[in-house]
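In: okay, predicted coordinates and the sequence, questions at the end:
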Amino acid sequence: MNRFSNLIETIAKPRFEEDSIDRLNYKITTFISIGAAFTIFSKEYWGDPISCWTSAQFPGAWVQYTRDICFIENTYYVPPDRAVPNDIRERESRALIYYQWVPFILILQALLYNAPHIFWRMLNWTSGLQVRSIVTMAHEASKKSHEEAKEERGRIVNHLHAGFRAKMRFVPHSSPLVFVMRCVTSLLGDSYLTVIYITTKILFILINSLQFVFLAAFVGGGDRWWGWHITAATLRGETWRETGLFPRITMCDFKINQDNKTVMQYSVQCVLSANMLNEKLFVFLWWWALFLEVTTITNLIFWIFVLHHYPYRRDFIRDLIVASKHRRDSRQDEAQYLDQLDGFVNDYVKRDGILVLRLMVSNSGEIVTSEIVASLFARYKEWKKQGRKEDILLMRQGDLRPFVFDEDKNSP
């Protein structure tokens, strides 16, 4: 139980290494799933999820046994206008296999939705650009006094300057995973973080697609649009009797061994009250998955555009620099001030830098980010003016790499 509580605490803890759509997928969905799981669990295992109409000759113990066995074993649905089939295989084909497992399925769903987030957390840490740390620092700087915020921005600028000018980003670590990611980094170059982040978005989309397939097989009778159909049926005033989904009245077959001699088989009718809650829950989850699918696909297209379309990257950086206090205090005209902007965007910040700065804007706002970008631009121009002598010296010393924040040395 402590581990589960720690998991919830970890998920609930604010993180600033992703955008709001990512948090919808892994954080909000997790809370919805876990809350629904506990609600259903309390109904099914501490309440009365099923009641069966038993023969008057059944003693009290038999009545309780009937309820328990019909909940544990699958019941099956027969439409009101049809007789109970005699064929055992036909009864089995109509079995409801989901209601006992709903809480556990919801917990599994919560874990699956966290997988892409964990993937991003683990791999962005190996880039050498400590995304979580620098974006968190920028977020904290937005709430501090002027002097404290200036000092915090200085630390961020130092880290980003070291990371942007390094030929190969890495962290000093001896694990096999980091070694592999160093090799991948050398192949992907300035797009390492970009590829990892886009892959994370794609993983969220795949999990949402699997959600549709799973719900169709688990509760929708194979119809992937069952959520739409049941919603439309409800608006028309139809009930489960017409749709056949989440039936409240089912049949249950079981056997009782009497005196170890005679085996009696009974078929009883049961009221599956748990399905009243299951129907509302799963219809909501279907629509939620559809909402996530549409928003995440749209968000993926947006990120691909802003990271790969150069005019947008240039305008994004330009607008941040122009909006900064550093630029307003400069006596140079705008054209002269921005004369090295193309080199700054193409050769220095690159795609991974745009990604980090976009996340910074998303989590910390444009005011803080604009001052950081303006300081980086000034640092870049000074670096170019010096002919990169500092980097040549650092390369000879074998120390051309981004520094690592103390809080991130031991864990991703």
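Out: Thanks, I have it. The model shown is predicted, which means the values in this text are computed figures rather than measured ones.

In: please make it C-alpha for all contacts and neighbour counts, starting now.
Out: Will do.

In: next, count neighbours for the residue nearest to residue 143 when sequence neighbours are not counted.
Out: Spatially, and ignoring its direct neighbours in sequence, residue 143 is nearest to residue 149 (7.9 Å; CA to CA, 6 or more residues apart in numbering). A total of 18 residues lie near residue 149 under the criterion other CA atoms under 10 Å.

In: and residue 149, how far is that from residue 369?
Out: With the distance defined as CA to CA, to the nearest Å, residue 149 ends up 12 Å from residue 369.

In: and the residue nearest to residue 143, what does it touch?
Out: Counting by CA atoms under 8 Å, 6 or more residues apart in numbering, residue 149 touches 141-143.

In: which of those residues are buried?
Out: Listed as buried from those are 141-142; burial here means 16 or more other CA atoms under 10 Å.

In: among the contacts of residue 149, which are in helices?
Out: Under the assignment DSSP state H, the contacts of residue 149 contribute residue 141 to helices.

In: which one of the contacts of residue 149 is nearest residue 66?
Out: Comparing those against residue 66 with CA to CA places residue 143 closest, at 61.9 Å.

In: roughly how far does the closest one sit from residue 54?
Out: With CA to CA as the criterion, residue 143 and residue 54 are 66 Å apart.

In: same question, residue 90
Out: For residue 90 relative to residue 54 (CA to CA), the value is 23 Å.

In: okay, those two: which has more neighbours?
Out: residue 54 (18 against 12).

In: ok, now which ones touch that one?
Out: Residue 54 sits next to 63, 66, 268-269 when contact means CA under 8 Å, 6+ apart.

In: can you pick the most crowded of these?
Out: Top of the contacts of residue 54 by neighbour count (other CA under 10 Å): residue 66, with 26 neighbours.

In: one more structure, for comparison:
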Amino acid sequence: MFELLSSLGSWVKRQEITTDNAVFRLHYMFTALLLLCFSAIITASQFIGDPIECMGDKSIPGNVRMIELESSFGLVNPAGHEDEKKYYTYYQWVVFVLFLQAMLCYFPKWLWDMWESNLLSTIVVGLNYGMITEEEKESKKKTLIDYMLKHIKHHNMYAIKYFFCEVLCLINIIGQMYLMNAFFDGEFMQYGRKVTDFSDMDQDNRIDPMVYVFPRITKCTFHKFGPSGTIMRSDFLCVLPLNIFNEKSFVFLWFWYIIIATLLSALVLFRIAIIALPSTRAHIFHFYNRIISKDTAAAISRKTSLGDWWVMFMLGSNMDPLIYREVMSELAKKIEISSSNSL
């Protein structure tokens, strides 16, 4: 179990060349890892205990397994009304749903890696290290500048595909919230809020939302034929120890999904502003790369397309700062000259 969790921990490692945004990484890296860890912990019954323990007629063979595969129910009393049955059929599928969610969180990363095809790694050509010889630095700078000049205004699809993957992350998170809401019979959307409000409710009428969604004790009814052929009813009291972990993990997931959905929504709005308001690109370029002068940032933003601007913007996260300043200054001058000659 510990070896499995440690191997999952290797998922979170610093990338030598970053081709994405920090919020994007929170989605495919942290969220997917969190879901996989929860799935692995639930699967590890040797640490949590048996998934279900039933007390009842011992003469019925395989009763625990049959009840686990079917369903159980609990008696709830909402707002002072008469007790009513609530059936629970989803607990056996929780581990599979968590694993599916982790794969869905990683899908935008997989798609972006396929589309990106190591473009940034190729054009950076080792300029992310400052400790190189002057001759090697000049040669690699020339290669990078020649590439950008030769492929000027040919990177729009590169940026659009990346922005699409960020939108896909937001769609995925919102979709997963609705998926979990349907999976838990409409209880997930308000789950976290109900948990935080629980302590302020009237003790005589309140129901613990964690116990309501993830009951620790349920009742199961089993029917069998008696000696004379008459159907006999047997009742079982079932303990679900895994739900002690489930109730806490899904509270955490509820709050985390709200946070990541908010961050992704803000990020998508930011991308829309970059696309719709080209005048903002120079300010953004200089804000994130203060080592570049405002004139250089303005020249690059004014004379290049969205895709070229994005590639040069991302180079700032993957190159030695001093080398990056030199490259951007030279590029800005050559782009200005090229633009003047084309008039």
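Out: Happy to help now that I have it. Because the structure is predicted, anything quoted here is derived from the model rather than measured.

In: what's the TM-score once they're superposed?
Out: With the length set by TM-score structural alignment, normalised by the length of structure 2, the two chains reach a TM-score of 0.79; 330 aligned residues with a CA RMSD of 3.9 Å.

In: between the contacts of residue 54 of structure 1, which is nearest residue 42 of structure 1?
Out: residue 66 (20.3 Å).

In: so the closest one, which state does it fall into?
Out: Secondary structure, DSSP: H, G, I helix; E, B strand; the rest coil: residue 66 of structure 1 is helix.

In: residue 270 of structure 1 too?
Out: strand.

In: how about it, what's its partner in structure 2?
Out: Superposed on structure 2 with TM-score structural alignment, residue 270 of structure 1 falls opposite residue 238.

In: my guess is that match contacts residue 220, does it?
Out: Yes: under the criterion of CA atoms under 8 Å, residue 238 of structure 2 makes contact with residue 220 at 6.9 Å.

In: how about residue 73 of structure 2, secondary structure?
Out: Under three-state DSSP, residue 73 of structure 2 comes out as strand.

In: ok, now residue 324 of structure 2?
Out: Residue 324 of structure 2 - assigned by three-state DSSP - is helix.

In: tell me which residues in stretch 312-328 of structure 2 are buried?
Out: Counting neighbours by 16+ other CA under 10 Å, stretch 312-328 of structure 2 gives 312-321, 323-325, 327-328 as buried.

In: what helix or strand is residue 267 of structure 1 located in?
Out: Per DSSP states H and E: residue 267 of structure 1 is located in strand 262-271.

In: that strand vs structure 2, mean deviation?
Out: After superposition onto structure 2, strand 262-271 of structure 1 sits on average 2.6 Å from its aligned residues (mean CA distance after the TM-score superposition for structure 1).

In: what's the first helix or strand after that strand?
Out: helix 274-308.

In: average separation of that following helix from the aligned part of structure 2, please.
Out: Looks like 1.3 Å for helix 274-308 of structure 1 (mean CA distance after the TM-score superposition for structure 1).

In: returning to that earlier point: am I right that the residue nearest to residue 143 of structure 1 sits in a helix?
Out: Yes: assigned with three-state DSSP, residue 149 of structure 1 falls within a helix.

In: now do it against residue 138 of structure 1, distance only.
Out: 8 Å.

In: over to residue 343 of structure 1?
Out: 25 Å.

In: more neighbours, those two?
Out: residue 138 (25 against 14).

In: is it true that residue 231 of structure 2 touches residue 222?
Out: No: counting by CA under 8 Å, residue 222 is not a contact partner of residue 231 of structure 2; they are 10.1 Å apart.

In: just want to know which of the two has more residues nearby.
Out: Neighbour count, other CA under 10 Å: between residue 231 of structure 2 and residue 222, residue 222 has more, with 15 against 11.

In: show me what contacts the aligned partner of that one in structure 1?
Out: Here residue 222 of structure 2 is matched to residue 254 in structure 1, going by TM-score structural alignment. Contact partners of residue 254 of structure 1, counting by CA under 8 Å, 6+ apart, are 66, 69-70, 265-267.

In: let's see it at 6 Å
Out: Contacts for residue 254 of structure 1 (CA atoms under 6 Å, 6 or more residues apart in numbering) come out as 265-266.

In: need the three-state assignment for it.
Out: Strictly by three-state DSSP, residue 254 of structure 1 counts as strand.

In: residue 250 of structure 1 in helix, strand or coil?
Out: strand.

In: so how far is residue 106 of structure 1 from the residue nearest to residue 248 of structure 1 when sequence neighbours are not counted?
Out: Once flanking residues are discounted, residue 248 of structure 1 sits nearest to residue 272: 4.8 Å by CA to CA, 6+ apart. The gap separating residue 272 of structure 1 from residue 106 of structure 1 is 19 Å, by CA to CA.

In: same deal with residue 176 of structure 1?
Out: For residue 176 of structure 1, the distance to residue 106 of structure 1 - CA to CA - is 34 Å.

In: how about the strands in the stretch 1-150 of structure 2?
Out: For the stretch 1-150 of structure 2, strands defined by DSSP state E, counting those that start in this stretch occupy the ranges 53-55, 72-76, 84-88.
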